[in-house]
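> attaching a predicted model along with its sequence, questions to come.
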Amino acid sequence: MNRDSALQLLKKYIQNDQLIKHSLATEAIMRKLAVELDEDPERWGMIGLLHDLDFDQTKDNPEKHTVIAAKLLTDNGFDQNFIDAVQSHNAEELGLERKTTVEFALTAAESITGLIVATTLVYPEKKIAAVKSKSIRKRMKAKAFARAVSRERILECEQLGVEFPRFVEISLTAMGEISDELGL
């Protein structure tokens, strides 16, 4: 499946515009991380794009999140390693354990998007271009800020050998490159 087909698949199952933007942001970060780690940016990007494929159907049942996605991905020809990576970001609910580089990357990437968006929205211009990595690092320490964002999940970037400050730079750059699509 190519990227355009994957985006069509996402939009077939996800109606919420904010969730589509979250998926696009996660895709962008995953692509940048793949380059940083000498992995396949197309595959990693696709994992990021499709990681919440079933969220509209499972948002009220977190223990089912990614279970429906696994079936949809299987039906669309994705391999088991791809599906395992997608399911890994919901490992806690499914009783799974993250083990691979891509699994840690997805969890950290999809989690930091919320911190970056929340930080962007407190700036007067509400533009990612105005946000500095130092501001993200500062807000990471403020537990009351964007409290729904799991700091522990973001710090899984260190399982990749990517220190948190570098991860922030990668993520901010990635999201900045698609700021028009994100409306930020």
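Received the coordinates, thanks. Residues are numbered from 1 along each chain as shown.

> from here on, just use CA atoms for contacts and neighbour counts.
Fine.

> tell me, how many residues neighbour Asn16?
Asn16 is flanked by 12 other residues according to other CA atoms under 10 Å.

> and the gap between the residue most central in space within the chain and Ser171?
In the chain, the centroid-proximal residue (CA atoms, centre = their mean) is Glu110; its distance is 2.2 Å. According to CA to CA, to the nearest Å, Glu110 and Ser171 sit 10 Å apart.

> same question for Ala70.
For Ala70, the distance to Ser171 - CA to CA - is 26 Å.

> which one of these two has more residues nearby?
Ser171 (26 against 22).

> quick one: residues in contact with the helix or strand encompassing that one.
If you go by DSSP states H and E, Ser171 is part of helix 164-177. Helix 164-177 is contacted from outside by 25, 28-29, 32-33, 109, 112-113, 116, 128-129, 133, 136-137, 155, 157-158, 182, using CA atoms under 8 Å, 6 or more residues apart in numbering.

> put this next to the previous one:
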Amino acid sequence: MPDPTRAPAWALLCEFTKTQPLRRHALSVEASMRALARRAGVADPAEVEAWGVVGMIHDFDYERFPTAQDHVFRGMEILRERGWPERIVRAVGAHANYSGIAPESPLERAIVAADELSGFVGACALVRPSKSVRDLPAESVVKKMKDKTFARSVDRGEIRRGAELVGLQLAELIALVIAAQLPLADALGVGGAAAPDLPDAPVPPEPPAA
């Protein structure tokens, strides 16, 4: 099977994920992954798409299988049963630091960098007076990382590990993720107003190139 495109990836996500926050997280991580692909020098649009697809589906099984005993492992099984390429399956597994899959390829390293930070940036935006990522400076995110009472479920160590894996300074990676979210701010619910629901179809617009 060739690398899947956004349409089957979105269909898979919506089949397993009904909650809007998880769907928005998928779009957020997809945008970050596309930005990381371009930052890494990926020029082939199909390869940029593959990175985005990994971002979109990395948590597709989480709603049904939320425990560390199941999450990513059940998802990987499903992907293999449906004939998804092994490099996509492996990248999905690599985003979980307990999976036993060491992130080795640029794609696998990028999903570690994109996952936790994409969610954390969104959380930082929502506590601003504007409730928007559009006026969120990277420095504010760095400061929030030091506040252990804020967004306690976010693993700061994973965010720092992700920056190291992709060879970026933490502030650089944060700025990249913020920039990736800007064009999608309204759809992600970080544009100052409540986000519209993301239906099963059609596929949401592709994040524009930065």
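That came through fine. Being a predicted model, the structure only gives us computed values, none of them experimental.

> what's the TM-score here?
The TM-score (TM-score structural alignment, normalised by the length of the first structure) is 0.92; 182 aligned residues with a CA RMSD of 1.4 Å.

> thinking again about what came up before, out of the contacts of helix 164-177 of the first structure, list just those in helices.
Mapping these onto helices (DSSP state H) picks out 25, 28-29, 32-33, 109, 112-113, 116, 133, 136-137, 182.

> from these, which two are the most distant?
Largest separation among these by CA to CA: Arg137 and Leu182, giving 21.2 Å.

> of those two, who's got more company?
Leu182 (19 against 16).

> in the second structure, what residue corresponds to the more buried one?
Aligning on TM-score structural alignment places Leu182 of the first structure opposite Leu188 in the second structure.

> quick check: closest non-adjacent residue to its match.
Spatial nearest neighbour of Leu188 of the second structure, chain neighbours left out: Arg24 (5.3 Å); criterion: CA to CA, 6 or more residues apart in numbering.

> then Pro106 of the second structure?
Per CA to CA, 6+ apart, closest to Pro106 of the second structure is Val166, 7.4 Å.

> which one in the first structure is aligned with the one you found?
Using TM-score structural alignment, Val166 of the second structure pairs with Leu160 in the first structure.

> show me the contacts for that match.
Leu160 of the first structure neighbours (CA under 8 Å, 6+ apart): 101, 104-105.

> which of those residues lies closest to Leu10 of the first structure?
The closest of these, once distances to Leu10 of the first structure are taken by CA to CA, is Ala105, at 20.1 Å.

> what is the equivalent residue in the second structure for the closest one?
Checking TM-score structural alignment: Ala105 of the first structure goes with Ala110.

> tell me which residue of the second structure lines up with Asp84 of the first structure.
Match for Asp84 of the first structure (TM-score structural alignment): Arg90.

> can you tell me the element that match falls in?
helix 86-94.

> and that helix, how far from the chain's centre?
Distance of helix 86-94 of the second structure from its chain centroid, counting by CA atoms, centre = their mean, to the nearest Å, is 14 Å.

> average distance between it and the first structure?
Compared with the first structure after fitting, helix 86-94 of the second structure deviates on average by 0.7 Å (mean CA distance after the TM-score superposition for the first structure).

> equivalent analysis for stretch 110-118 of the second structure, please.
Averaged out, stretch 110-118 of the second structure is 1.0 Å away (mean CA distance after the TM-score superposition for the first structure).

> ok, now which ones touch the nearest residue to His95 of the second structure once chain neighbours are set aside?
Nearest non-adjacent residue to His95 of the second structure, counting by CA to CA, 6+ apart: Val112, 4.9 Å away. Each residue near Val112 of the second structure by CA under 8 Å, 6+ apart is listed here: 94-96, 103, 158-159, 161-162, 165.
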